[in-house]
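Student: Predicted model and sequence follow; I will ask about them next.
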Amino acid sequence: MILPVYVYGHPVLRKESEEIDEDYEGLEKLIDDMWQTMYHTDGIGLAAPQIGKNIRLMVIDATPMAEEFPELENFKKVLINPIITEFGDDSCNESEGCLSLPGIREEVKRPKKITIEYENENFELVEEVLEGFAARVVQHEYDHVEGKLFVDHISSLKKRLIKGKLNAISKGKVDVSYRIKTA
């Protein structure tokens, strides 16, 4: 089922998410619904807070960007209870957008390399070192389970410049091809 995407201004996006275990009711269906919602919205990642669930769960399929970023070849994952255990020293700026902030794109500085631990959909523990755009995509979705948005990483001047757009999004005054949920 395609779910509505919660947008800027909704309090669920600002809460730190809770860990879950294999007994979480309806998890398999929830993951399937998240995939459907992400593909319907043309996203490459979706975190549970974006569909109103404050749990540490995210789905990512960044393979459509593999031509431009080879590290994204077959980069399709379910990440449960993710924890970034290490951030690399080198950073870079790249433009980011978000389904919860439709119509806004900004340059965001993030580490080029991370180490992350998570459980896959079978609750097997995985530890990975990710680099390049793969690290960026995971950090972006990880922010959601931490109660953060990519606009938290931009300067106060840039935030002031997009304040009108942010206010419009929080009131649902945005033209998107998917259902949204405001506060």
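Tutor: Happy to help now that I have it. Numbers count the residues shown, from 1 in each chain.

Student: drop to CA atoms for contacts and neighbour counts, all remaining ones
Tutor: OK.

Student: Tell me where the chain has strands.
Tutor: 5-6, 45-47, 57-61, 76-87, 91-96, 106-111, 113-119, 125-131, 180-181 (DSSP state E).

Student: what's the most buried one of these?
Tutor: Mean neighbour count (mean count of other CA atoms under 10 Å) peaks for strand 45-47 among these, with a mean of 26.

Student: Now do the same contact list for the most centrally placed residue in the chain.
Tutor: What sits nearest the mean C-alpha location of the chain, by CA atoms, centre = their mean, is residue 141, with 2.5 Å. Neighbour list for residue 141: 45-47, 58 [criterion: CA atoms under 8 Å, 6 or more residues apart in numbering].

Student: take the one below as the second:
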Amino acid sequence: MALLKIAKMGHPVLLREAVAVADPTAPEIVSLVSDMLETMHDARGAGLAAPQVHRALRLFVYHVPISRAADGEAPIAPRVLINPTITPLSDEMMNCTEGCLSLPALRGLVPRFAHVGFEGQDLEGKTISGEARGFHANVLQHENDHLDGILYTMRMKDFSSFGYVDEFTRAEDPA
């Protein structure tokens, strides 16, 4: 396994639409996913899309750590979703404070669908599907956006919520 270099905002790979993975079971895909999981954990991220590691492929890895699970949401162990589709299951929206490994140390408020369906493949080529709410729905939409060349800043409605994490933290702690 190896740590991969993460593309930062401004790199063209982050603005391109990714191509479908022809064979999810291919050894190079299995190796890429393994390296992406290691990279995501090392960077302390909740998700990582292939374009973020300079590979314009339609796949991402993610998890829902216990610290991010809320309102009875269960944590989700690290997993991959290959050739995903994400579908809103209601018109209900939620505002999510998002960060991104490609925009380090920055955060902003992003409107997302509160309830989504997802489908894709795993490393055995088997279909994975389900529904997600809360942080799970948030991370699925965020990572899937990377596959379409969309950064979270492109979805923001109000840039007064956009800034550096340490500045928001400092402002919350008047001491």
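Tutor: Noted; the coordinates are in hand. It should be emphasised that the depicted structure is a prediction, and the values quoted were computed from it without experimental measurement.

Student: Just give the TM-score of the two.
Tutor: Once superposed, chain against chain, the TM-score is 0.84 (TM-score structural alignment, normalised by the length of the second structure); 161 aligned residues with a CA RMSD of 2.0 Å.

Student: In JSON lines, list the strands of the first structure along with distance to residue 162 of the first structure.
Tutor: Converted to JSON lines, the strands of the first structure look like this (distance: least, CA to CA, whole Å):
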{"stretch": "strand 5-6", "distance to residue 162 of the first structure": "19"}
{"stretch": "strand 45-47", "distance to residue 162 of the first structure": "23"}
{"stretch": "strand 57-61", "distance to residue 162 of the first structure": "27"}
{"stretch": "strand 76-87", "distance to residue 162 of the first structure": "29"}
{"stretch": "strand 91-96", "distance to residue 162 of the first structure": "14"}
{"stretch": "strand 106-111", "distance to residue 162 of the first structure": "10"}
{"stretch": "strand 113-119", "distance to residue 162 of the first structure": "29"}
{"stretch": "strand 125-131", "distance to residue 162 of the first structure": "30"}
{"stretch": "strand 180-181", "distance to residue 162 of the first structure": "20"}
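
Student: Nearest to residue 69 of the first structure, out of the ones you listed?
Tutor: strand 125-131 (10.6 Å; CA to CA).

Student: equivalent range in the second structure for that closest one?
Tutor: Under TM-score structural alignment, strand 125-131 of the first structure corresponds to residues 127-133 of the second structure.

Student: what does stretch 94-113 of the first structure give?
Tutor: Going by TM-score structural alignment: stretch 94-113 of the first structure matches residues 96-115.

Student: What count of nearby residues applies to the residue nearest to residue 2 of the second structure when sequence neighbours are not counted?
Tutor: For residue 2 of the second structure, ignoring the flanking residues on the chain, the nearest one in space by CA to CA, 6 or more residues apart in numbering is residue 35 at 5.2 Å. By the criterion of other CA atoms under 10 Å, residue 35 of the second structure has 17 neighbours.

Student: contacting residues for the equivalent of residue 35 of the second structure over in the first structure?
Tutor: By TM-score structural alignment, residue 35 of the second structure lines up with residue 33 in the first structure. Counting by CA under 8 Å, 6+ apart, residue 33 of the first structure makes contact with 1-3.

Student: Filter those residues down to the buried ones.
Tutor: Neighbour counting by 16 or more other CA atoms under 10 Å classes 2-3 among the contacts of residue 33 of the first structure as buried.
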